[in-house]
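Chemist: Sequence and predicted structure below; questions after.
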Amino acid sequence: MSNQSTGNRGMVVALAGMGVNLCLGVLYSWGAFQGVLVVEPLNWTSTQSQIPYMIACFIFAVSMVPGGRLQDRIGPRTVIIAAGVLALIGMVLSGFLITPVGLSISFGIVFGLAMGFGYAAPTPAAVKWFGPHKRGLISGIVVSGFGLAGVYVAPLSRYLLAQFGLANTFIILGIAYGIIIILLAQLISNPPAGYIPEPPPEHLASKFAAKAKGLVVDWDYKQMMKTPQFYGLWGMFCIGTFAGLLIIGQLRRIGIEQAALNDGLAFWLISMYAVFNWGGRIGCGIIADKLGFRNTLVAMFILQVAVFALFSTFVTAVPLFIATALVAFAFGGMLTIFPAITANYFGVKNLGVNYGLVFTAWGGGGVFGPLVGGLVRDATGTFGVAYTISAVLSVLGIILAVTMKAPKDIQEEEQLTASS
C-alpha cells in the first residue's frame, strides 16, 4: 500500500471518527435540555438537573477503559456499532423516562455507555495510521466532532423542543444518532498487522527521532500505572475538564442569570461554546505538534486561571461571550492533547486501554464540575464560588504541567522538543 493511499485511508478513518463524535457530542448541549427541566411544569432544581449529566460523564469515562481494551483486541468497528445501538436505546428510553431517576438510567447510564464505547475506538484507530509528527492534528480532528456537536445540537434541540416537546426530541435524536453511528462504523478500522506509518519529513526527522523510537516502547496498562507520569496526566486532565464541564452543564442558565441574555442569545452562547471547543481541539493539536505538549498545557492552564478569576464580573453579553469562548478553546484543547501525549509517552499498541484509563480523569471532572456548579448555585444563587474553585485548581494544573517529564525511556523526546 503506497504512502498516499495509506494516508488517504487514515484520513477517512479520522473523518469518520469525527462524524461518530458529532453524534455523541449531544452531551455538550445538555444545557439546552437542562433549561427545560428546571422550569414549569417539571421544576427540577439545578442540582437535580445535573444528575443525569453527571452520571453520563462518569459512565462515559469509566466505560472508556473496557471500550478501549475491546478496541485494542477486536478492532474499532464492532465497538462503534455497539455504541450506535446503545445511543439509540438510551435516547429513546429517555423520551419515556423523564424523571430524575429515569433520565439517570436512560441518559446517564445507557447513553453514557454509548459515549464511552463510541469515543474509545475512533481516536486510537486513527492515530495508529499516522506518524508522531501528526498525532496532535489527527487526535484533534477526531475529537473535534464531540465539541463541534453543540453548533448544530443547540439550535436543532431548540427547534425540536418547540415543535415536538422534550420526550419526542429525545426519541428523534436517538433514532437518527443510532443509524448514523452504525453506518460510520463501517469506515473505521485499525491498520493491518505490520503496518508502519509514514515517517516524519526530512526537515523534522531529528526532532521526532526519539518519538519514532518511542513507537516501540509499548507500555501495557499495568506498566503505565506504575509511573508518576500517569498520575500527573490524570490530575491535569481532571483539573482541566472540571472547569469546562462546570460551564457546559449550566451555560444557558449562566447566560440568562448572569448577563441577562434572552433565551435566543443563551442558546447561541451554547453554540458559540461548541465552535471554540472545536477550534481548541484542532488549534491546540497543531500548536502542540510545534511547541510541545508541556508548553501548550501550561499556556492553557494560565488562560483558565485568568478567565475564571474574572468570570463573575462578566455581566453583559459581549464579555461573557468572549470569556466563554476562551474557556471553550482551552477545554477543547485538553481533549486533543491528552490522547496524543498518552501515545507519545506510552506507545500506540495499547493506546485504547491506556488512554481509557487516563480518560477516567475526565469522568472525575464531569462529576465534580457540574455537581459543584449546581450546589453552589442552589446555595448562593450565583456561580461565583464555583468560578473561584476552577481558577484555584487551574493554578495547580500549571504546577503539574511545568514539572511534568516524559517516562525515563523516552525523556530524550522532551529535550529534542525543547531545543528545537
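Modeler: Looks like it came in fine. Note that the structure is a prediction, hence the values are computed from the model and not measured. Residues are numbered from 1 along each chain as shown.

Chemist: only C-alpha atoms for contact and neighbour calcs from this point on.
Modeler: Fine.

Chemist: what's the span of stretch 126-138 from first residue to last?
Modeler: Across its full length, stretch 126-138 reaches 7 Å end to end, with Cα to Cα, to the nearest Å as the criterion.

Chemist: how close does the one residue sitting closest to the centre of the chain get to residue 207?
Modeler: By Cα atoms, centre = their mean, the chain has its centre lying nearest to residue 335, at 4.6 Å. With distances defined as Cα to Cα, the gap from residue 335 to residue 207 amounts to 24 Å.

Chemist: for residue 291, same thing?
Modeler: Using Cα to Cα, one obtains 11 Å as the distance from residue 291 to residue 207.

Chemist: So these two - more neighbours on which side?
Modeler: residue 207 (20 against 14; other Cα atoms under 10 Å).

Chemist: For that one, which three-state class applies?
Modeler: Residue 207 falls in the coil class when you classify it by DSSP: H, G, I helix; E, B strand; the rest coil.

Chemist: helix or strand right after the one helix or strand the residue nearest to the centre of the chain maps to?
Modeler: Per DSSP states H and E: residue 335 is located in helix 317-346. Scanning the chain past helix 317-346 towards its C-terminal end, the next helix or strand to appear is helix 351-380 (assignment: DSSP H and E).

Chemist: Compute the inter-axis angle for that next one and helix 317-346.
Modeler: Helix 351-380 runs at 150 degrees relative to helix 317-346, counting by axes from the mean of the first three to the mean of the last three Cα atoms, to 10 degrees.

Chemist: take a look at this one as well, against the first:
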Amino acid sequence: MSDPGFFSKERIIASPGYNRWLIPPAALSVHLCIGQAYAFSVFNEPLTRIVGVTQSTPDDWKLTSVGWIFSLAIVFLGISAAFGGKWLEKVGPRTTMFASACCFGGGFLVSALGIWLHQIWLIYLGYGVIGGIGLGLGYVSPVSTLLKWFPDRRGMATGMAIMGFGGGALIGAPASVALMDYFKTATSTGLTETFLVMGVVYFISMMLGALTIRIPREGWKPEGWTPPVTQSRMVTSNHVHIDQALKTPQFYMLWLILCLNVTAGIGVLGQASVMIQEMFQGTVTALAAAGFVGLLSIFNMGGRFIWASVSDYIGRKMTYTLFFFAGALLYALVPTLGQSGNIVLFIACYALIMSMYGGGFSTIPAYLADVFGTRYVGGIHGRLLTAWATAGVLGPVLVNYLREYQIAQGVPKADAYTITMYIMAGLLVLGFAINALMHPVHEKHHMNDEEPNKGLSPA
C-alpha cells in the first residue's frame, strides 16, 4: 500500500491520546487571518488617491468603484464555500486550509500588482475573486473538524473558531494602518508594499493552521463522555448526505434563517460610522464614531463565542428565537432612541444587535449538525453560506439605497434610517416565524451504514 501524501486526509488522523484542545488554535490561525475582510474598509479611502497620494484626482478611482472589492469577496466567499464544502469532506481540512492560504495570501499579491499598475480589475480579481475563494475555503475548513472533536460542546467549539473571523478586523485594521504609515512616502500611499507584506504574513499564519490540524479516528469520542440516550427532538444521532440535505425543507428554512439574520446586521454594520454621526449630528465626532465601530466589532466577536456556548445549554432553536425576538424589538426601538437623543441606550441596543449578528454565524454550524448530523456538516455548511453572500449584497443595498432615496425626498439625514430600521425589524419577525416552524428531518433522508444508498434516493 502506497504511503499517503503529506496533504492527504489519512496523514492527519490523530494518534491515540491526542489533545483535542490543540485544534481550536489551528482553526483560529486561519479565521483570525481571513477575518481581515471585515477591516478592508480601511483601504477604501487610500485606494481613491493612488495617483494624487494626498488627495483624489480625476485619474483616481471613485469610492463607488472601490466598494465593489469587498462585495466581490463576500460573493465569492459564498460561492467557494458552497462548492468547497463538499471537496473538504473528500480531501480533509489540511488540503482545504492550504488552498485557502494560497488563495487568500495570493489575492493580496495580485492586488498589490493591481495597485502598482493602477488597474482596478486586478484588485477585483485578486482580493475579490481569488481572495474571496480563499475566504470561503478558510471559513468552512475547520468547522466540521471542530464539531467532530467536540460532540459534547458543539456550539462552544464552532464559536471559538468563528469568533476569530469576527475578531480578525481588530488585528487587521490597526496592522493595515501601521503598515501604510510605515511605507508611505511623498509619492506613494504605501498600499502596494502593505498588500505584499500582508499577503506573505497571512499565508504563513494560515499554513501553521494547515500543518497542525488533525482529525479524530472513526468512532472516537471524548474520554468519559457518552452520547445521551434521550436526546432533544432537534438533535439527531443520524446523518444526512450533502446532496440529500438539499432535498429537505429544513435546509432552505435554515438558509432563510441565516440570510435574514445577516441581512439585518451587515447593512447597518457597514454604515455604522456614518449613521451614528448623522443621527446624533453635532454630538458624535468622526473619532467617536470610529470608537463606536470598534465597540460593535468587539460585541460581534464576543457574541460569536458567548451565544454559541449558550446554545449548548438552551438549544439552537431557542437561541435563534431569542435573536429574532429581541433583535426585532431592538431595531424597532432604535429610531425612537435616536430622536430622543439617548445616545447611551442607542449604543447599548446596537451592541446587543451586533452580538446576536455574530452569534448567528457561530451558532448555525451547530444547528446544522443537530439537524443533519456531523458526518457531512462541513459540506452542508458550505452550501448554506450562499445565504451570507446573498445577505452581503441585500443588506447594504437596503440601507444605502433607502437612505439615499429618503434624503432625495427631503427627509433629514438624522431621520433617513427610520424606515430602514423598521424593515430590518420586519425581516427578523419573518425569521422568527420560519425558525418556529423548524422540525426534525424525516427519517427517509437519513443515511444507513448498512445500506449506503439509503438517503440518496430522489425523494
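Modeler: The structure has been received and is ready for your questions. In this text, all values refer to a predicted model and were calculated from it rather than measured experimentally.

Chemist: Just give the TM-score of the two.
Modeler: Scored against TM-score structural alignment, normalised by the length of the first structure, the superposed chains reach a TM-score of 0.86; 404 aligned residues with a Cα RMSD of 3.0 Å.

Chemist: Map the residue nearest to the centre of the first structure across to the second structure for me.
Modeler: Alignment of residue 335 of the first structure against the second structure is given by TM-score structural alignment, with residue 361 as its counterpart.

Chemist: Can you give me every residue that contacts its match?
Modeler: When contacts are counted by Cα atoms under 8 Å, 6 or more residues apart in numbering, residue 361 of the second structure is found next to 162, 258, 304.

Chemist: Of those residues, which are reproduced in the first structure?
Modeler: Comparing the contacts of residue 361 of the second structure with the first structure on both residues aligned by TM-score structural alignment, their matches' Cα atoms under 8 Å, the contacts found in both are 162, 304.

Chemist: Mind putting the contacts of residue 361 of the second structure into a markdown table with secondary structure, distance to residue 126 of the second structure and neighbour count?
Modeler: Shown next, in a markdown table, are these (DSSP: H, G, I helix; E, B strand; the rest coil; distance: Cα to Cα, whole Å; neighbours: other Cα atoms under 10 Å):
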| residue | secondary structure | distance to residue 126 of the second structure | neighbour count |
| --- | --- | --- | --- |
| 162 | helix | 24 | 32 |
| 258 | helix | 28 | 24 |
| 304 | helix | 29 | 32 |
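
Chemist: Out of the contacts of residue 361 of the second structure, flag the one nearest to residue 156 of the second structure.
Modeler: Sorting the contacts of residue 361 of the second structure by how near they are to residue 156 of the second structure, with Cα to Cα, puts residue 304 at the top with 9.1 Å.

Chemist: surely the closest one meets residue 167?
Modeler: No. Look at residue 304 of the second structure against residue 167 with Cα atoms under 8 Å: they stay out of range, at 9.6 Å.

Chemist: if we can go back for a sec, state the distance from the residue nearest to the centre of the first structure to residue 389 of the first structure.
Modeler: In this structure, residue 335 of the first structure and residue 389 of the first structure are separated by 21 Å, where distance is defined by Cα to Cα.

Chemist: What of residue 414 of the first structure?
Modeler: Computed as Cα to Cα, the residue 414 of the first structure to residue 389 of the first structure distance reads 31 Å.

Chemist: give the contact list for residue 66 of the first structure.
Modeler: With contact set as Cα under 8 Å, 6+ apart, residue 66 of the first structure has these partners: 117, 353, 356.

Chemist: Translate it into the numbering of the second structure.
Modeler: The criterion is TM-score structural alignment: under it, residue 66 of the first structure has residue 83 as its aligned partner in the second structure.

Chemist: For residue 253 of the second structure, which non-adjacent residue is closest in space?
Modeler: Setting aside the residues directly before and after it, residue 253 of the second structure is nearest to residue 434 in space (Cα to Cα, 6 or more residues apart in numbering), at 6.4 Å.
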